[in-house]
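Trainee: Sharing a model prediction with you, sequence too.
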Amino acid sequence: MNKESSQTALLWIVATGFFMQALDTTIVNTALPSIAQSLHESPLAMQPIVVAYTLTMALLTPASGWLADRFGTRRVYFAAILIFVLGSICCSSAHSLNQLVIARVLQGIGGSMLLPIGRLAVLRSVTSEQYVSALAFVSVAGQVGPIVGPTLGGWFAEAISWHWIFLINVPIGAIGLAAVHRYLPRDTSGTAPPFDIAGCALLSLAMIAFSLATDAPVQTHRAAWSAGLFAVGLIAALAYIPYAKRRRNPLFRLALFSEPNFSVGLIGNLVCRIGSSAVPFLLPLLMQLQLGFTPLHSGLMMLPAALAGTVAKRWIAPLIQRYGYDTFLLVNTLVVGGAIVAFALISKGTPLAVEIVVLAVFGAANSMQFAAMNSVTLKGLSRADAGSGNSLFSMVQMLAMGLGVSIGGGLVNLFSAQFDSAAMGFRLSFVCVGVITLLSALVFRRLENEPAPARVIRRAPQGAGR
């Protein structure tokens, strides 16, 4: 197999893993009532099924870069897919809520490595000139997963059984395992320094505390609990700075932030993805609870966004080459945020054509946004920093995903109770998360237009980074 064919196979392998991980974050949502009925639980008691998965990924994502450097990207990626598939089988076999939560933790262990290890494999295998297009291709899988997730979840729950929302991962994962064994380039295990357990604990604590602060798991003194959790997260994050300065080999070197576009991209990703991550969660609820759609119907309504995102991926590289990252992200962020705000105008009287246009605009702009943000954040890192920088970036993505769902759902409940109207609750929530996305445009204004010291990446030895 020639080099070009090998790189194409690599992109498909990474896209497959990314699709499984992204799909599983949303496919459960529309099937939760069916799961609750089957397990003889209240639908409101199903939250641990979602929380266990996302928090497990949050906890283990920071270790992905070190694992790749210590054992090799090929070996770790194979193990990640295998663990994810085994977790999916256990989920489908669960007979109680506790069993399902434990199985979701196992899924999360594998899922925590699929995205960062896959992106790292691409970063180390393609040239800098190909990197934007490569990430654009891979990112489409991450966009399609959350969009088709509600459709598949609703269809499986209605037509077959909720168990199939997990069993669908088995054939996909089997193909991925065979492809990794056959096509993924072999790399040698590195001599990575001892893993920074204390640093990982501090950052994981910060991330979990921030996520729980937006959705405190208590009903009494909720505001006090949220404030306390936020304070814990902030203290843990700030404590990492002096800790990393003292430690010889910290989990994430503070020198990462000397690359200006990495810092700007990290913050911009966090802010922008809060709104973007809330949409796949809020839209199916809006369509089912307010517009009277069935779960399958609401899922099908998300297809225009998926198709538009697939088409738009071809535009990313030419647009960035012509206008630069800073101008492209500034304008495209405004489009994404505006589309999110426009969802607030959708009601039972909205023409179908208008709904489809808004969904298509959001899907196209959001697909390009994710690919551009990923590329500009990571492209300037040297190979020595690629592993740790990629892991930190993935951790921020997980944080933004959790915050988006928590903030979006929390705003709906808050505004619905305040105005005694669920319709008003959804409208104001879309406006708020759209404004949050629009604010990230201010962050992207600080980007440097030429962020790619690719010569550094090419010169660095294979497997040197963490």
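Mentor: Arrived safely, thanks for sending. Just so you know, these numbers come straight off a predicted model, no measurement behind them.
Trainee: CA only for contacts and neighbour counts going forward, please
Mentor: Noted.
Trainee: Go through stretch 431-449 and flag the buried ones.
Mentor: 431-441, 443-445, 447 (16 or more other CA atoms under 10 Å).
Trainee: then this one, side by side with the first:
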Amino acid sequence: MISATASSSPRMLLWLVAIGFFMQTLDSTIVNTALPSMARSLGESPLRMQAVVVSYALTMAVVIPATGWLADRFGTQRIFLLAVALFTLGSGACAAAGSLNQLTAARVLQGVGGAMLMPVGRLVVLRNFPKDQFLEAISFVAIPGLVGPLIGPTLGGWLVQAVSWHWIFLINLPVGVLGALAALRFMPNQRSAGVGRFDLGGYLLLVAAMLGISLSLDGMGGLGWGHSLVVVLMMLGLAALAAYWLHALRNPAPIFAPALFRMPSYRVGVLGNLFARIGSGAMPYLIPLLMQLAMGYSPAQAGMLMLPVAMASMGAKRVITHLVTHLGYRPVLIGNTVLLGGMIAGFALMTPDQPLGLRIVQMALFGAVNSVQFTAMNTVTLKDLEPAHAASGNSLFSMVQMLGMSLGVTCAAALLKAFSDWLGVHGGAEALPAFRAAFVAIGVMTMASAAIFWQLGRDLAGGQPAVRAPEAD
């Protein structure tokens, strides 16, 4: 029986954290199948709607580094309540948006709340459950994180077709109200007595780096900025990243210490996660667009077609430990990254007249390969983290996950626009060649990231992978 030290109802505390995780992961995927309908409603091109996805993921990446300090400084209950309130208000603002700019701003507000839900919830579980019960507790919390991406595209497509796209945000309102009431009752307000000063200078440099690089890529896609502005933003982002590294070397308490990168498995894992996730992050954006714009699928049909991806992803987790144990991290990650890139490029072979069964098999195979990639990358990244670096290392890893998802969508949108302009196509079935070229380009980029995993030490060629709590991936 799970027990907690600071909650009158430990089971209710777990349910509260789990629901918060479900809300966050659901809204990471539910909008993808609704983008063409949103575009028609707002008078925009579907190929400019990536800002709705990017703004949410990028905001989460920006806010995550500050969540741990905020919870220690102001208390877990207060920050969790703030997270629920911002997420709920952002959802309402999304439903009321009358333009793409308004919707993007509302998604930023929603992302600020979403960024704090899971890190604060995980911190509460860590502090209130003893070590012998932590794995069971965090596994319970993680299950809704697996369910959210499973039902998100399907639910989004069904709501768009049955009522309107506004309902993919309106369904969050009653959940948010109930979550706030439950947080007042069951969430302990724990603080850290020895919390130090927040590294504001380092944080601002990190934010500038993420925004500069992401906006420069987005400027080549939906924003349509000139090449000079794109280059300036990219250089500013890279300069801010270099400045942060120099800042962290001389700061006694940076947000992310350079010492984290002295561990080879963590260094390779974080960089590999960032670049391999660009390909994986592009797919939930590209596939629903392809199905609706070039294949003639309805939103509900496009959403249903994502089910084999999620179901195969969950099923493949059973074989990952066996693969790593017998082959090792290095061969699995090198081979699977190349295979993943090939699977992504293989979507260029899709045609409207292919049998549905073949399409389902292709989706399921992609989901299984993607699941192996995520789990192996996650495990090799975190398995050697020392206790002294566990909190900051996990926070940096979470930030990289969301940043990879954001960069995946921005790269996909930029490539899709570039190929559309080059081929002179702008929508409908004639856009299929542009989608094909984008899939091939993203597949090649993903295969190239296998070179990062090549740098793993050969001592990771075999052995039992570390036991760790399951994640949404």
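Mentor: Alright, I've got the coordinates. Quick caveat, the model's predicted, so the values are computed rather than measured.
Trainee: biggest separation within the buried residues of stretch 431-449 of structure 1, which pair?
Mentor: Val431 and Leu447 (26.1 Å; CA to CA).
Trainee: picking up where we left off before, identify those among the buried residues of stretch 431-449 of structure 1 that sit within helices.
Mentor: Counting by DSSP state H, the buried residues of stretch 431-449 of structure 1 place 431-441, 443-444 in helices.
Trainee: Closest one of those to Met46 of structure 1?
Mentor: Val433 (24.4 Å).
Trainee: Could you check how far whatever residue of structure 2 lines up with Thr61 of structure 1 is from Val268 of structure 2?
Mentor: With TM-score structural alignment as the criterion, Thr61 of structure 1 lines up with Ile64 in structure 2. Going from Ile64 of structure 2 to Val268 of structure 2 by CA to CA, to the nearest Å gives 21 Å.
Trainee: Just tell me what Leu229 of structure 2 corresponds to in structure 1.
Mentor: Counting by TM-score structural alignment, the partner of Leu229 of structure 2 is Trp225.
Trainee: Hmm, that match is touching Ala213, no?
Mentor: Yes - the criterion here is CA atoms under 8 Å, and Trp225 of structure 1 meets it with Ala213 at 7.3 Å.
Trainee: contacting residues around Leu155 of structure 2?
Mentor: Listed by CA atoms under 8 Å, 6 or more residues apart in numbering, the contact set of Leu155 of structure 2 reads 30, 300, 303.
Trainee: Can you report how many residues lie near the counterpart of Gly328 of structure 2 in structure 1?
Mentor: Using TM-score structural alignment, the equivalent of Gly328 of structure 2 in structure 1 is Gly324. Residues within reach of Gly324 of structure 1, counting by other CA atoms under 10 Å, total 17.
Trainee: Once you drop chain neighbours, what's closest to Gly324 of structure 1?
Mentor: Closest residue in space to Gly324 of structure 1, ignoring its immediate chain neighbours: Asn449 at 5.6 Å, by CA to CA, 6 or more residues apart in numbering.
Trainee: now do Gly269 of structure 2
Mentor: Thr381 (4.3 Å).
Trainee: thinking again about what came up before, what about Ile64 and Val268 of structure 2, which has more around it?
Mentor: Ile64 (24 against 21).
Trainee: Is the more buried one in contact with Gly113, as I believe?
Mentor: No - if you go by CA under 8 Å, Ile64 of structure 2 and Gly113 don't touch, sitting 10.2 Å apart.
Trainee: Using TSV, lay out the ones in helices among the buried residues of stretch 431-449 of structure 1 together with distance to Lys3 of structure 1.
Mentor: TSV is the format used below for those (distance: CA to CA, whole Å):
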residue	distance to Lys3 of structure 1
Val431	47
Cys432	47
Val433	43
Gly434	42
Val435	44
Ile436	42
Thr437	39
Leu438	41
Leu439	42
Ser440	38
Ala441	38
Val443	38
Phe444	35
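Trainee: mind listing the helices for the stretch 151-300 of structure 2?
Mentor: Taking DSSP state H, counting those that start in this stretch as the criterion, the stretch 151-300 of structure 2 contains helices spanning 167-170, 172-186, 200-219, 227-250, 264-289, 299-304.
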